[in-house]
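J.: Sequence below, structure please.
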Amino acid sequence: MSRAFYGWRIVGVCLIAGAFANAFGLFGAGVYLHELVATRGWPTGLVSGAITTFYVTSALLLIPVGSLIGRHGGRPSVMIGALAMGAGIAAIGHVEAPWQAYAAFFVMSFGWACLSLTAVATTLAPWFERHQGRAVSIASLGASVGGMTGVPILLFSIGIMGFAATTTVAAAAMLAVLLPLGWFVMRRRPQDLGLLPDGAPVAAASTAARPAGWTRREALGTWALRSVMLAFGLAMLVQVGFITHQVTLLSQALGPAGVSLAASGSALAALLGRLMLARFADQISPRATACAVLALAGVTLLIQGLFPTPSVLTAGSLVMGLTIGNVTTISPIIVRREFGAATFGVVFGVASCGIQLAAAMGPSIYGLLHDAFGGYRLPLLLAAALDLVAACVVLSGAAPRAARP
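T.: Predicted coordinates:
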C-alpha cells in the first residue's frame, strides 16, 4: 500500500463528506425532531413521518446515484449532495408548518443519497482491491466523527443562537468545505491517473481479459444478495429508528448535559468500532462479524426496553454505538467481496435501495408506537426481536457459486 496513492485522497474526501452528512443529516435529524416537537408542539409521529419521507426518497435515489458515480465518478455526487443537504438543513430551522418540514427533509434526501455510505462505497470501488475493506472502513470513520460532534454542536448552538441561526450556519459550513473538495480533489478512477486499484502501475498489471460483472437481475436471483438486503434492511430499520429517537428517549431520563454526553459517547463508541473494523476488515468473515454485531445490538435493545433507567439507557447508548458504526459499514464490504468491483454500483445500488426503504420505516414505527403506547418500551422490544432475526439471516447467506470478480 503506497502512501502516495491518490486513492487515499479520495478516501479522505469521502471521510469528510460523511462527517458533515452524518452530523447534520442522519444524527442531526434526531435534534430536528426534538426541536420541532418541543417548539412547534407537533406530535412526534407527525414529525417522524417527515424523516421517513427523507429516507424513502433517498432510498429510491440510490440506484440512479450508483449509476451516476459509475459513469462519472464521485465529483458530481459530492457537489450535488452538498448543495441539496445544505439547502434542506438551512430550511429546516425556519419551517412554520408541517408541510414545510416535509419539504425540507425531501430536499435533504437528495443530499443524503449522494453522500451516504452507499455513495462512498461506490466511489471507492474502482480505487481498491486488496485494501477495499480498509478503505471503506476508514472512509466510514467520518460517520462516527459526525455523529460524535453533530448532536453536541447542534444542541449547544441552538441554546446560544436559536434553531434557525444554527441550521443556517451548519449549512454554510458544509458548503464552504465540501464544494471545493468535490471540485478540486475528486477523480473518477485510478486509470485516469495511469494507475490501477491500490496504486499498481498499469504496465505491471495483467492484460488478461476480465469476466463481465453481474447484471442486476442475476444478482437479485442469488440468496447471497437477498440475505444482505433482508438482514441489513431489518438492522437499519432498527438502527435509524433508534438514532432518530435517541435524543427524545434519553431526554425522558436525563438532562440536556446528560443527553449530549450519552449521544456523544454513542458516536465515540461507533468510531472505536469502525477503527477496529478498519484494522481487520480484510482478514475477517464479514458475515460472521455482522451476525455478532446484530446479536449484541438485539440484546442491548432488549435490556433498555425492560429496564429504562438512566444508567441502563446511558450504557445502552454506548453499546449501541459500537454496533451502529459496523452495521452500516459491513454490508458494502460483503457485496464488494462476493460480487466484485466491475458492477458494484449496479449491484449495491439496488441492494442499498431495498435496505434503505426498510430503514425509512424506522422513525415512523418508533414514533407511532411511542404515541400509541405512551413510551418507548414496545418499540425497543420490537427492535430487539428484529435485530436477532437479522443476525440469523445474515449468517445464512454465502458467496454465490458463480462468483465473478
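J.: contacts, neighbours, all on C-alpha from now
T.: Fine.
J.: Burial check on residue 403, number of neighbours?
T.: 13 (other CA atoms under 10 Å).
J.: where does it fall, helix, sheet strand or coil?
T.: Reducing the assignment to helix, strand or coil with DSSP: H, G, I helix; E, B strand; the rest coil, the entry for residue 403 is coil.
J.: contacting residues for it?
T.: Applying CA atoms under 8 Å, 6 or more residues apart in numbering, one finds that residue 403 lies in contact with 338-339.
J.: do residue 359 as well
T.: Neighbouring residues of residue 359 by CA under 8 Å, 6+ apart: 55, 233-241.
J.: check which helix or strand covers residue 359.
T.: Per DSSP states H and E, residue 359 falls inside helix 344-373.
J.: Now that helix: buried residues?
T.: Within helix 344-373, the residues that qualify as buried are 344-370, counting by 16 or more other CA atoms under 10 Å.
J.: how about this one, so we can line them up?
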Amino acid sequence: MRQLSEPSIGGVVVTPAVKWFIDETDLASAAPWLGLLFMLGTVIPGWFMVRPDPESSGFHPDGEPRALDAPVTVLSGTDYLTARRSRFFIAVTLGYVLALGAQVGGIQQLVRLAEERTDAATAAFATLALALTSIVARLVGGRVFPRFPLARVITVLAVAQTFALAAIGLSHSVLALFTSIVVFGATVGNILMLQPLLIAERFGVREYPRLFARSQFIGIFGTAGGPWLLGWLYDHAGGYDTAYVVAGLMSLAGALCFAIGGPAEDDRDHGRASDEAIAD
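T.: Sure thing, here's the model as predicted:
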C-alpha cells in the first residue's frame, strides 16, 4: 500500500516545486535540470536496486520471507499464451488505454484549465487537492475494495471518473471546479492501483510479470495520447469544455471494456509450475 501511495505523494511534494522552478525560469531552461534530477534520483538508484526475482533476495513471490531450507516455490496461474488471448486480458488492457488516457490527459491539462478559470495560486492548490485526495482515497480503497469483485469496482471507478472529468470541463466557478477535482482525485489513484491487482487476481502469479508488463506497454499509447488529444481539442474544438467532456467519454468507453471482460476471480484456467520450469 505504501508503494501505491507514493506517486500521489510525489504529486504533493515534487509537483509544486517543479512548477515553481519552471515558472521562475522557463521550460527550456528547467528541462535539462529536471532530467538530471530524474537521472540521479531514479535511474541510477533503480539500476542498482533491481533484482531478477524475489527468490534471489530471500523472498517468496508474494513478498513473504523464504527460509533457507524451504522447498522450491510452486507458482499457480494461467499460462502466458492463454492469458494474453483471453477476453479478460484484452478488455482490461483496452479499458486501461482509454481510462488512463482520459485520466493522464485530464491531470496534465488541469493546471492550465484552473489558471484560465481562476488564478495561478488557485491552480497550484488544485493540483495539491488532487494529489491529497488521491492519497487518502487510495489508502481507503486498498482496505475496502478487496472485499468486492474487482471487475465491478474498476467499472464503477471508471464511470465515476467519467462524470468527474465532464464536470471539471463544464465547471466555471471555484466551488464546482474543486468539487469535481476532489471526485476526480478519488478515482485517480484507485484506478491506477487496480491494474496490477486485476491481472494478479485473474491470472495468478505464474506469468504475472510478463502479463503486467505487456498490459502496461500497450497502456502507454493511452497515457501518451491522452494529453495530446486534450491539447488538440483545446486548440481546435472549443476549449476545455469539449476536451474534458471527450475525456469523460473515453473513460466511459473504458468502463464498458471493464464490464465485458468478466470477473477477475475466475481461476478455472490456473495451472501450476515450479520456478525452474518457468525459467526454462
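J.: quick revisit: the helix holding residue 359 of the first structure: what's the following helix or strand?
T.: Moving toward the C-terminus from helix 344-373 of the first structure, the next helix or strand (DSSP H and E) is helix 377-396.
J.: and that next one, what other elements does it pack with?
T.: Packing partners of helix 377-396 of the first structure (3 or more CA pairs under 8 Å, 6 or more residues apart in numbering; DSSP states H and E): helix 223-251, helix 286-306, helix 344-373.
J.: looking at those, which is closest to residue 171 of the first structure?
T.: Ranking those by their distance to residue 171 of the first structure (criterion: CA to CA) puts helix 223-251 first, at 19.6 Å.
J.: rewinding a little: and the helices and strands packed on helix 377-396 of the first structure: which comes nearest residue 112 of the first structure?
T.: Counting by CA to CA, residue 112 of the first structure lies closest to helix 344-373 out of those; the figure is 11.2 Å.
J.: which residue numbers in the second structure go with the closest one?
T.: The alignment of helix 344-373 of the first structure onto the second structure (TM-score structural alignment) covers residues 208-237.
J.: if we can go back for a sec, and the angle from the helix holding residue 359 of the first structure to helix 223-251?
T.: Counting by axes from the mean of the first three to the mean of the last three CA atoms, to 10 degrees, helix 344-373 of the first structure points 40 degrees away from the direction of helix 223-251.
J.: so how far does helix 344-373 of the first structure sit from its counterpart in the second structure?
T.: Overlaying the second structure shows helix 344-373 of the first structure at a mean distance of 1.9 Å from the equivalent residues (mean CA distance after the TM-score superposition for the first structure).
J.: what angle do that helix and helix 377-396 make?
T.: With the same axes, to 10 degrees applied, the angle from helix 344-373 of the first structure to helix 377-396 works out at 150 degrees.
J.: what about helix 344-373 of the first structure, distance to the chain center?
T.: Here the centre of helix 344-373 of the first structure is set off from its chain's centre by 11 Å, with CA atoms, centre = their mean, to the nearest Å.
J.: what's the spacing between residue 194 of the first structure and residue 200 of the first structure?
T.: Residue 194 of the first structure sits 9 Å away from residue 200 of the first structure, going by CA to CA, to the nearest Å.
J.: residues in the first structure aligned with stretch 170-189 of the second structure?
T.: Counting by TM-score structural alignment, stretch 170-189 of the second structure corresponds to residues 306-325.
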